[in-house]
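missing the sequence, but the structure's below:
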């Protein structure tokens, strides 16, 4: 069964209570191993000590850096259900980059300049589960990851993919203090439909979702990894979204299909999409138009031809037009 909806009060509290079923909002890495963030520098953590306490830097979700100032994550990570308050009331939301061990102080914690949560996100179906975070300062020492476009071979069933995060390692509330990753495989849409045909376990929508895992189970995302990256062929293909249980046979993890939301991401990013033409430079300013210089009255007889001075530079030319985007 897909989980009932419990707001995440804080990692320290979750570790003290009985494990809850997993649903959108509560996903982590099972069957994986330790990973260095230097090898996956685009993997970031979302954190709020105010909402989740100081343990593990206040981490509660994951995300992926797709440009110097843009992080993508799951929409449900910023819901009232997860934060316990409206997003606007969570004053200390941070993105942590470059930190393997959440108990330490390596890397950097960056405040948010803006956050856009997909208004079309449906918490009942989990469709449209994407949000865009704009960092208050650019990340200059970490390489962003490219988002795989529609038709990319990275979406082909059977493709190896890696999923990364700091979440539950065993499905029992044992959150990892260090970054972990697991090797999974992109699965056929037919298998995903069979796993999630509808009802309380959720419905798989291939146009906006993809699923990944192992048919026998054993490796998966779990509690605490929501919004984290699923990467295949070096490109971002999915964001951890939802599933039934963790690493169970016949119940793969379901991810937001990145190709279905990439346009939304770039529409709400302050950075241009890769390959986009840079804005046209304004034309060079023209020198001011000087009026014609009139010579003094000639001191010749009326019958003589007047002396005409040459025009001043720029005289007679129209000043440069102001471009419409200025």
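Yep, it's here. What you see is a predicted model, and the numbers here were worked out from it, not measured in a lab.

going forward, measure contacts between C-alpha atoms and count neighbours the same way
Noted.

where do the helices sit along the stretch 101-250 of the chain?
Assigned by DSSP state H, counting those that start in this stretch, the helices in the stretch 101-250 of the chain fall at 189-195.

did I read that right, residue 262 in a strand?
No: looking at residue 262 with DSSP: H, G, I helix; E, B strand; the rest coil, it is helix, so not inside a strand.

number of residues surrounding it?
17 (other Cα atoms under 10 Å).

before we move on, what about residue 248?
Neighbour count for residue 248, taken as other Cα under 10 Å: 18.

so residue 188 touches residue 157, yeah?
Yes: contact criterion Cα atoms under 8 Å: residue 188 and residue 157 qualify, at 5.3 Å.

so how far is residue 237 from residue 254?
With distances taken as Cα to Cα, to the nearest Å, residue 254 is found 12 Å from residue 237.

can you pull the contacts of residue 183?
Shown in contact with residue 183 (Cα atoms under 8 Å, 6 or more residues apart in numbering): 32, 160, 161, 162, 163, 219.

nearest residue to the first one in space, please, no chain neighbours.
In space, residue 32 comes closest to residue 182 once its chain neighbours are excluded; the distance is 4.0 Å by Cα to Cα, 6 or more residues apart in numbering.

the one you found against residue 35, yeah?
No: the pair residue 182 / residue 35 is not scored as a contact, 9.2 Å apart, by Cα under 8 Å.

more neighbours: which of the two?
Each of residue 182 and residue 35 has its neighbours counted (other Cα under 10 Å); residue 182 has more, 22 against 16.

how about the contacts of residue 183, which pair is most distant?
Using Cα to Cα, the contacts of residue 183 reach their maximum pairwise distance at 32 and 160, which is 14.0 Å.

quick revisit: is it possible to get a markdown table of the contacts of residue 183 that adds neighbour count and distance to residue 271?
Below are the contacts of residue 183 laid out as a markdown table (neighbours: other Cα atoms under 10 Å; distance: Cα to Cα, whole Å):
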| residue | neighbour count | distance to residue 271 |
| --- | --- | --- |
| 32 | 21 | 33 |
| 160 | 18 | 30 |
| 161 | 24 | 27 |
| 162 | 21 | 26 |
| 163 | 29 | 25 |
| 219 | 28 | 35 |
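
for comparison:
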């Protein structure tokens, strides 16, 4: 389970950053390590069912819950870019899709549960402007090896496409995800430490004005971001969708702190990256980095070798 907390919550004309439970003085902004896996799950949510949010997908690495995604077509899942890269490297290094499984149509994630559908990942694509440490343009998509079968508990979500300059008033928006409990991602590395169950929950979040968010997090957000208040709440897993009205409005990226309404949660603004998502899911790989599954690459090489052997062995016999 990935949950990100930026190492700073408030920056006030100094280099002292108030971290999640610790203080750190940064000599250079590029030295900031922006992500920190918190030993905490979704807080402040209420139970819900997958049929109310049939676009929700659990992204798992080696059967370990890692992030949340949103089904945007039968074959494509939208999530945060940092879910698809190796966080132990300072440079951007994409993980192997072969290790990932996508699960839809499931209210409770529990071992042995047969509810829903499972698909393997074939390809990852992330935005080429994705930056660490500040997680700008933190957006990525996953192509499945075969499409999900659409039904009452598996349906794509509509993307919010109104440009950011068009102001739409939403009294509140809804974040959805599985409550993984008070565990860090590392707690799940052992086969005996996987959670017994992860229940689907939802929470209402109020949008914060861009001016106020920028005042709190100076220089750490851009036009591709949208902020919400956290009133005794914690958003949970990275990539969780923020639904405003009936559309996917934001993708959870990181937070400067939990259960404190003065500190925001940061989401990727879907309207800002909508055109990019449309392009890459239609074969136009502009401003993107791609990574295919090692299994798919092996299959491709095997097919090429077979064709090559046929050409050099069989065709000469035919012509002879």
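Right, received. Where do you want to start? This structure is a prediction, so every number in the text was calculated from the model and none was measured.

ok, back up a step: can you tell me what the residue nearest to residue 32 of the first structure aligns to in the second structure?
When the second structure is aligned by TM-score structural alignment, residue 182 of the first structure is paired with residue 203.

so who does that match touch?
Residues in contact with residue 203 of the second structure (Cα under 8 Å, 6+ apart) are 44, 45, 46, 174, 175, 176.

what about the first structure, which of the residues you listed hold up?
For the contacts of residue 203 of the second structure, the contacts that persist in the first structure are 44, 45, 46, 174, 175, 176, with contact defined as both residues aligned by TM-score structural alignment, their matches' Cα atoms under 8 Å.

what's the burial count for the counterpart of residue 146 of the second structure in the first structure?
Residue mapping for residue 146 of the second structure onto the first structure gives residue 137, with TM-score structural alignment as the criterion. Neighbour count for residue 137 of the first structure, taken as other Cα under 10 Å: 13.

pretty sure residue 137 of the first structure contacts residue 110?
Yes: between residue 137 of the first structure and residue 110 there is a contact at 7.1 Å, judged by Cα under 8 Å.

how much space between whichever residue in the second structure pairs up with residue 149 of the first structure and residue 317 of the second structure?
Residue 149 of the first structure maps onto residue 161 in the second structure when the alignment is built from TM-score structural alignment. Residue 161 of the second structure sits 59 Å away from residue 317 of the second structure, going by Cα to Cα.

do the same with residue 198 of the second structure
Residue 198 of the second structure sits at a distance of 61 Å from residue 317 of the second structure (criterion: Cα to Cα).

of those two, which one has the most company?
Taking other Cα under 10 Å, residue 198 of the second structure and residue 317 do not tie; residue 198 has more neighbours (17 against 9).

surely the more buried one touches residue 110?
Yes: counting by Cα under 8 Å, residue 198 of the second structure touches residue 110, with 6.5 Å between them.

ok, back up a step: what sits against the match of residue 149 of the first structure?
Shown in contact with residue 161 of the second structure (Cα under 8 Å, 6+ apart): 270, 271, 272, 274.

residue 299 of the second structure in helix, strand or coil?
Secondary structure, three-state DSSP: residue 299 of the second structure is helix.

distance check, it against residue 306 of the second structure.
Distance from residue 299 of the second structure to residue 306 of the second structure, by Cα to Cα: 10 Å.

residue 141 of the second structure too?
Applying Cα to Cα to residue 141 of the second structure and residue 306 of the second structure gives a distance of 31 Å.

looking at the two now, which is surrounded by more residues?
A direct count of neighbours by other Cα under 10 Å for residue 141 of the second structure and residue 306 places residue 141 higher, at 25 against 11.

check contacts around the residue nearest to that one when sequence neighbours are not counted.
Leaving out its chain neighbours, the residue that sits closest to residue 141 of the second structure by Cα to Cα, 6+ apart is residue 78, at 4.6 Å. Residues counted as contacts of residue 78 of the second structure (Cα under 8 Å, 6+ apart) are 69, 70, 71, 72, 139, 140, 141, 142, 239.

tell me which entries of these lie within strands.
Within the contacts of residue 78 of the second structure, residues falling in strands by DSSP state E are 69, 70, 71, 140, 141, 142.

and the closest residue to residue 144 of the second structure other than its chain neighbours, how many neighbours?
Once flanking residues are discounted, residue 144 of the second structure sits nearest to residue 121: 4.5 Å by Cα to Cα, 6+ apart. Neighbours of residue 121 of the second structure under the rule other Cα under 10 Å: 25.

which one in the first structure is aligned with residue 121 of the second structure?
Correspondence of residue 121 of the second structure to the first structure, assessed by TM-score structural alignment: residue 112.

now swap in residue 227 of the second structure and tell me
Checking TM-score structural alignment: residue 227 of the second structure goes with residue 211.

pull the contacting residues for the nearest residue to its match once chain neighbours are set aside.
Spatial nearest neighbour of residue 211 of the first structure, chain neighbours left out: residue 254 (4.3 Å); criterion: Cα to Cα, 6+ apart. Residue 254 of the first structure makes contact with 204, 209, 210, 211, 212, 240, 241, 242, 243 under the criterion Cα under 8 Å, 6+ apart.

now the last one: closest residue in space, sequence neighbours ignored.
Once its chain neighbours are removed from consideration, residue 243 of the first structure has its nearest residue in residue 253; the separation is 5.0 Å (Cα to Cα, 6+ apart).

any idea how far residue 136 of the second structure is from residue 232 of the second structure?
Taking Cα to Cα, one finds residue 232 of the second structure at 26 Å from residue 136 of the second structure.

I meant to write residue 37 of the second structure there.
Distance, residue 37 of the second structure to residue 136 of the second structure, by Cα to Cα: 18 Å.

likewise for residue 208 of the second structure?
In terms of Cα to Cα, residue 208 of the second structure sits 18 Å off from residue 136 of the second structure.
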